[in-house]
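# pasting the sequence and the predicted model now:
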Amino acid sequence: MDSPHPATAFKILTAEQWAQFDADGVFRGAPVDLADGYIHLSAADQLQGTLDKHFAGQQDLVIAEVDLSVLGEAIRWEVSRGNALFPHCYADLPMGAVLKLERR
């Protein structure tokens, strides 16, 4: 059975967060993630809205495309901004789940 959700999602990281992720091989979360108890991700059609709302004016961002199948049951699609379902990761994000990077 096909999933109604996309196979990938995106995590926006500051350059400092990316450097730590790259060094550790795992991302445990940004301060907002740690406070909320899960790692915030965005689907492709939500990415620009997340950038505009939470990262406006910031430079040196790294956008990691994440293979959600690697994360399995740790991913939950939950209602968030604008009543849309967003992917939330209830586990550490391993480097092996990152498919590609974009720097902005």
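Noted; the coordinates are in hand.

# could you use CA atoms for every contact and neighbour count after this?
Will do.

# so which bits of the longest helix that the chain contains are buried?
Determined from DSSP state H, the single longest helix within the chain is helix 15-24. Residues 15, 17, 18, 21 are the ones in helix 15-24 that count as buried (16 or more other Cα atoms under 10 Å).

# mind putting these in CSV, distance to residue 62 included?
Listed next are the buried residues of helix 15-24 as CSV, based on distance: Cα to Cα, whole Å:
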residue, distance to residue 62
15, 6
17, 9
18, 7
21, 11
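
# OK, contacts around residue 103?
Applying Cα atoms under 8 Å, 6 or more residues apart in numbering to residue 103 gives the contacts 60, 61, 62, 63.

# how far is the longest helix of the chain from where the chain is centred?
Between the centre of helix 15-24 and the centre of its chain there are 14 Å (Cα atoms, centre = their mean, to the nearest Å).

# do a quick rundown of the strands in this protein.
In the chain, the strands defined using DSSP state E lie at 8-14, 26-27, 39-40, 61-67, 75-79, 85-89, 93-94, 98-103.

# before we move on, back to that, what angle do the longest helix of the chain and strand 8-14 make?
If you take axes from the mean of the first three to the mean of the last three Cα atoms, to 10 degrees, helix 15-24 sits at 110 degrees to strand 8-14.

# next up, a structure to set beside the first:
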Amino acid sequence: MRTIYKICPASNWREAERQGVYRGSADDARDGFIHFSTAAQVAGTVRKHYAGQIGLFLIAVDADALGDALRWEPSRGDDLFPHLYGELDLGAVTAVLELRSRSDGGHDIPELQS
């Protein structure tokens, strides 16, 4: 199983749990896909897009369960990032982890699986 990660405000994730599906953030809707990161990309994504934010979850997802709707496309630094063209079925979620914020605006990244 390959694991990919979605960074998400806790309130948005709790709403997805109530609805039974995650449709993405406003940025995801604007771009036409749900943004994910690999384990190696999470720290950079958190620094670039979530610095200073509190109440974040890191959603671990089984990439293989997403089928053809998951595409690997070049983004920051020409790295290939996982993009989901469609809704995230919560059945593909393997863990919901808290991203603890620090006083310097950064976050403590838990140990992640690739």
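Yes, it's here. Nothing here was measured: the structure is a model prediction, and the numbers come from that model.

# superposing both, give me the TM-score.
Put the two chains on top of each other and the TM-score (TM-score structural alignment, normalised by the length of structure 1) is 0.92; 99 aligned residues with a Cα RMSD of 1.0 Å.

# nearest to residue 73 of structure 1 among the buried residues of helix 15-24 of structure 1?
residue 21 (21.6 Å; Cα to Cα).

# so stretch 67-74 of structure 2 corresponds to what in structure 1?
Using TM-score structural alignment, the residues of structure 1 aligned to stretch 67-74 of structure 2 are 72-79.

# contacts for that stretch, please.
For stretch 72-79 of structure 1, contacts defined as Cα under 8 Å, 6+ apart pick out 68, 84, 85, 86, 87, 88, 89, 90, 91.

# hmm, 10 Å instead?
Applying Cα atoms under 10 Å, 6 or more residues apart in numbering, the contact partners of stretch 72-79 of structure 1 are 5, 38-39, 41, 68-69, 84-93.

# distance from that stretch to the middle of the chain?
Counting by Cα atoms, centre = their mean, stretch 72-79 of structure 1 comes out at 12 Å from the chain centroid.

# in that stretch, which residues are buried?
Those would be 74, 75, for stretch 72-79 of structure 1 by 16+ other Cα under 10 Å.

# closest one of the contacts of stretch 72-79 of structure 1 to residue 100 of structure 1?
residue 68 (13.0 Å).

# isn't that closest one up against residue 91?
No. The pair residue 68 of structure 1 and residue 91 fails to qualify as a contact (Cα atoms under 10 Å) at a distance of 11.9 Å.

# who has more neighbours, those two?
Neighbour count, other Cα atoms under 10 Å: between residue 68 of structure 1 and residue 91, residue 68 has more, with 20 against 16.

# just give me the neighbour total for the counterpart of residue 90 of structure 2 in structure 1.
Counting by TM-score structural alignment, residue 90 of structure 2 corresponds to residue 95 in structure 1. Residues near residue 95 of structure 1, counting by other Cα under 10 Å, number 16.

# please apply the same query to residue 58 of structure 2.
The burial count for residue 58 of structure 2: 23, using other Cα under 10 Å.

# what of residue 93 of structure 1?
21.

# what are the neighbouring residues in contact with it?
Listed by Cα under 10 Å, 6+ apart, the contact set of residue 93 of structure 1 reads 11, 21, 25, 26, 27, 28, 29, 39, 66, 70, 71, 74.

# list just the nearest of the residues you listed to residue 102 of structure 1.
residue 11 (10.5 Å).
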